[in-house]
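[1] Got a sequence here, can you model it:
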Amino acid sequence: MGWELMRRFFFDPTLRDGDIVFLSDEESHHIAKVLRLKTGDVIEILDGLGAVFRAVITSVGRQVEARIEEIITREATVGKSVWVWQAILKGEKMDTVVQKCTELGVTGLLPYQSSRCQGKFDQVQGRKKYQRWQRIGLEACKQCRRLHAIHIDAPTSYAESLKKRSDDDGVLRLLFWEEEKTTRLGDIPEIRDAASLALMLGPEGGFTREEVELARLSGWRTVSLGDRILRAETATLSAVAIVQFLAGSL
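    Now for the predicted structure:
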């Protein structure tokens, strides 16, 4: 089987005992029930931290076990980190954002609920959505051959989200706001040299002025994506792609 056809699966590094790896319930189900792989089949497994191993399935059941045969590659770094603060979007829009941000190399996604988000959800709904986004992120990693898993935070409030990663050094924080009329991404040369980038994108209804001012007090700079009013999911993907290009990552 050529490497380009090799099935890839993620595993939790804490569920490794020497050369034996225990796959998650979801990955085990996919192996046993969907792909119907068997004991002795060769797969590639990723620890989500940059390492890829060739492994042989040793047990197929509710929890699949595999034995590591060799390390194929180890990617130590992922370049400049890009974190996206994303207002929770309605329906499949958020799924699209998670998938495409993963493909575009975003380091982590921090979902938050702001005042203009469409629809509200409680902790149970939030947990279910969070688990779904985790699954989508891992599947996107496999599809685009990404070695480092995207980090996805549990949903939180807008105010709480501003406190996250607030102690990180050398971070350039950019809030994309349709009412910003002066500064565009091309006007910010610091993007290429910043140690890390933080991008904040709003919901379908945009940010309130109070939310923008609160972000500014926390060190965020407002920036425009141009004169057109973009759909929320389009704005996120455009912002990420342009920033990655300006940062030298695309």
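[2] Every contact and neighbour count from this point should use C-alpha atoms.
    Fine.
[3] ok, W177 - contacts?
    201-202, 206-207, 222-225 (CA atoms under 8 Å, 6 or more residues apart in numbering).
[4] Which element, helix or strand, includes A66?
    strand 65-74 (DSSP states H and E).
[5] contact partners of that strand?
    19-23, 50-59.
[6] Of these, which belong to strands?
    Judged by DSSP state E, the subset of the contacts of strand 65-74 located in strands is 20-22, 51-59.
[7] which of those lies closest to F121?
    F22 (33.5 Å; CA to CA).
[8] nearest residue to that closest one other than its sequence neighbours?
    Of all residues not flanking F22 in the chain, E65 sits nearest, at 4.8 Å (CA to CA, 6 or more residues apart in numbering).
[9] Please report how far the one you found lies from L23.
    Separation of E65 from L23 (CA to CA, to the nearest Å): 6 Å.
[10] what comes up buried for the helix or strand hosting A140?
    Per DSSP H and E: A140 is located in helix 123-143. Buried positions in helix 123-143, judged by neighbour count with 16 or more other CA atoms under 10 Å: 129-130, 133-142.
[11] returning to that earlier point: helices or strands up against the following helix or strand past the strand holding A66?
    Heading C-terminal from strand 65-74, the first helix or strand you meet, by DSSP H and E, is strand 81-87. When contacts are defined as 3 or more CA pairs under 8 Å, 6 or more residues apart in numbering; DSSP states H and E, strand 81-87 sits against strand 108-113, strand 196-201.
[12] Adding distance to I152, write the ones you listed out as JSON lines.
    Output for the helices and strands packed on strand 81-87, formatted as JSON lines (distance: least, CA to CA, whole Å):
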{"stretch": "strand 108-113", "distance to I152": "5"}
{"stretch": "strand 196-201", "distance to I152": "14"}
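[13] JSON lines please, covering those strands and showing mean neighbour count.
    Below are the helices and strands packed on strand 81-87 laid out as JSON lines (neighbours: other CA atoms under 10 Å):
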{"stretch": "strand 108-113", "mean neighbour count": "23"}
{"stretch": "strand 196-201", "mean neighbour count": "22"}
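[14] closest one to E233 among those?
    It is, among the helices and strands packed on strand 81-87 and with distance given as CA to CA, strand 196-201, at 9.0 Å.
[15] Give me the distance from the closest one to the chain's centre.
    12 Å (CA atoms, centre = their mean, to the nearest Å).
[16] Next, the structure of the following sequence, for comparison with the previous one:
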Amino acid sequence: MPLHFLLDGAGAGAGAEVSDAGPGDPVTLTGAEAHHAAAVRRVRTGEQVTIGDGRGTWLSGEVESVAPREVIVRISSRADVPAPTRRLVLVQALAKGDRDELAVQAATELGVDEIVPWQAARSVSRWDAAKAQKGRDRWAGIVREAAKQAHRAWVPEVGALATTAQLSALAASAVVLVLEPNAEEALTSLALDDREDDVVMVVGPEGGIASDELDALARGGAQLVRLGDTVLRTSTAGPAALAVVSAAIGRW
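    Model (predicted):
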């Protein structure tokens, strides 16, 4: 599979912009992407690559020239990939170490459309006002790199830090599934293919979701579901649920 590079649609450097480029146009990789292409991936003249803007534009082309700070690609074909009409959203509780970041990375590779950080009652990691934007930016960087690695035409959004009350309100316009090991209903038992609403999967922190949070989410219309008979880590529960739901709604 050709190497894939991700550039902002508003400006890819000299040559045509990604959002407007078509067959015959040159697109120039500069900055970090040029360094990654030339020094890390060591692309060569004549090599086939793909370029995206993370918003559905998908360009294929041939490397025309390579320099440490500039790589020029001549575009041979263009496709515009539509955004999913039914979105899959992961609400990931903040977790200690890098467990929440591992979940973010894997979920992106598996096809999630949006990731929302949640500061649950039992979250060991805490994002105060000063840390919230920094943490969100870090997650966005992880998402970008994972989307590029997975050759995704659309880069998932990273939402603002959510409260439990905000999560409870989501059930008014989406299918909200709270992953709870002790839930009576299995995720695999749900008929998700007969609805068109977005699917939101809520994952708690290491210590699980507090009982008052579970009650609040249930009152808001969320469904408590379990994944098998084992207790998964917060880093693996979301990606596992995402795989099940993707198969259930026909994405896979």
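[17] quick revisit: so which of the buried residues of helix 123-143 of the first structure is the closest to V78 of the first structure?
    C141 (13.3 Å).
[18] G250 of the second structure: neighbour count?
    Neighbour count for G250 of the second structure, taken as other CA atoms under 10 Å: 9.
[19] cool, G97 of the second structure as well?
    If you count neighbours by other CA under 10 Å, G97 of the second structure ends up with 10.
[20] Give the equivalent position in the first structure for it.
    By TM-score structural alignment, G97 of the second structure lines up with G91 in the first structure.
[21] do W58 of the second structure as well
    In the first structure, the residue matched to W58 of the second structure (TM-score structural alignment) is V52.
[22] And for R233 of the second structure?
    In the first structure, R233 of the second structure lines up with R231, judged by TM-score structural alignment.
[23] Need the nearest residue in space to its match, chain neighbours excluded.
    E204 (6.9 Å).
[24] With V245 of the second structure as the reference, measure out to the equivalent of the one you found over in the second structure.
    Here E204 of the first structure is matched to E206 in the second structure, going by TM-score structural alignment. As defined by CA to CA, E206 of the second structure lies at a distance of 22 Å from V245 of the second structure.
[25] what's the answer for V71 of the second structure, then?
    When distance is defined by CA to CA, V71 of the second structure is 39 Å away from V245 of the second structure.
[26] now P84 of the second structure
    Noted for P84 of the second structure: a distance of 14 Å to V245 of the second structure, by CA to CA.
[27] Next: E184 of the second structure.
    According to CA to CA, E184 of the second structure stands 18 Å off from V245 of the second structure.
[28] For these two, work out which one has more neighbours and name it.
    V245 (22 against 10).
[29] contacting residues for the nearest residue to that one once chain neighbours are set aside?
    Computed as CA to CA, 6+ apart, the closest residue to V245 of the second structure that is not its neighbour in sequence is L192, at 7.6 Å. The neighbours of L192 of the second structure, taking CA under 8 Å, 6+ apart as the test, are 245, 248-249.
[30] So which of these are in strands?
    Per DSSP E, strands hold no members of the contacts of L192 of the second structure.
[31] nearest to S123 of the second structure, of the residues you listed?
    V245 (25.3 Å).
[32] Tell me which residue of the first structure lines up with the closest one.
    Mapped onto the first structure by TM-score structural alignment, V245 of the second structure lines up with V243.
[33] and what of D113 of the second structure?
    Counting by TM-score structural alignment, D113 of the second structure corresponds to T107 in the first structure.
[34] That match against H151, yeah?
    Yes: contact criterion CA atoms under 8 Å: T107 of the first structure and H151 qualify, at 6.3 Å.
[35] ok, now which ones touch the alignment partner in the first structure of V155 of the second structure?
    Under the alignment defined by TM-score structural alignment, V155 of the second structure is paired with A149 of the first structure. Neighbour list for A149 of the first structure: 48-49, 137-138, 141 [criterion: CA under 8 Å, 6+ apart].
[36] Distance-wise, check A149 of the first structure relative to A159 of the first structure.
    On the measure of CA to CA, A149 of the first structure and A159 of the first structure end up 26 Å apart.
[37] same thing with V223 of the first structure?
    As for V223 of the first structure, its distance to A159 of the first structure is 20 Å (criterion: CA to CA).
[38] These two - which one has more neighbours?
    Taking other CA under 10 Å, V223 of the first structure and A159 do not tie; V223 has more neighbours (22 against 14).
[39] That one belongs to a strand, doesn't it?
    Yes: with DSSP: H, G, I helix; E, B strand; the rest coil as the criterion, V223 of the first structure is assigned to a strand.
[40] Looking at T107 and H151 of the first structure, which one has more neighbours?
    Neighbour count, other CA under 10 Å: between T107 of the first structure and H151, T107 has more, with 22 against 17.
[41] about what we covered before: isn't the match of W58 of the second structure right up against I43?
    No: counting by CA under 8 Å, I43 is not a contact partner of V52 of the first structure; they are 10.3 Å apart.
[42] Give me the nearest residue to L217 of the second structure, chain neighbours excluded.
    Closest residue to L217 of the second structure apart from its sequence neighbours, by CA to CA, 6+ apart: S168 at 4.8 Å.
[43] follow-up on the earlier one: may I ask which two of the contacts of W177 of the first structure are separated the most?
    Spanning the widest gap among the contacts of W177 of the first structure are F207 and L225, at 14.4 Å by CA to CA.
[44] Not including adjacent chain positions, what is the nearest residue to E190 of the first structure?
    E190 of the first structure's closest residue in space is L172 (CA to CA, 6+ apart), at 7.8 Å.
[45] again, but for A106 of the second structure
    In space, A106 of the second structure is closest to P239, 6.1 Å off (CA to CA, 6+ apart).
[46] Tell me roughly how far the helix or strand hosting that neighbour lies from the first structure on average.
    Applying DSSP H and E as the criterion places P239 of the second structure in helix 234-248. With mean CA distance after the TM-score superposition for the first structure, helix 234-248 of the second structure departs from the first structure by a mean of 1.8 Å once superposed.
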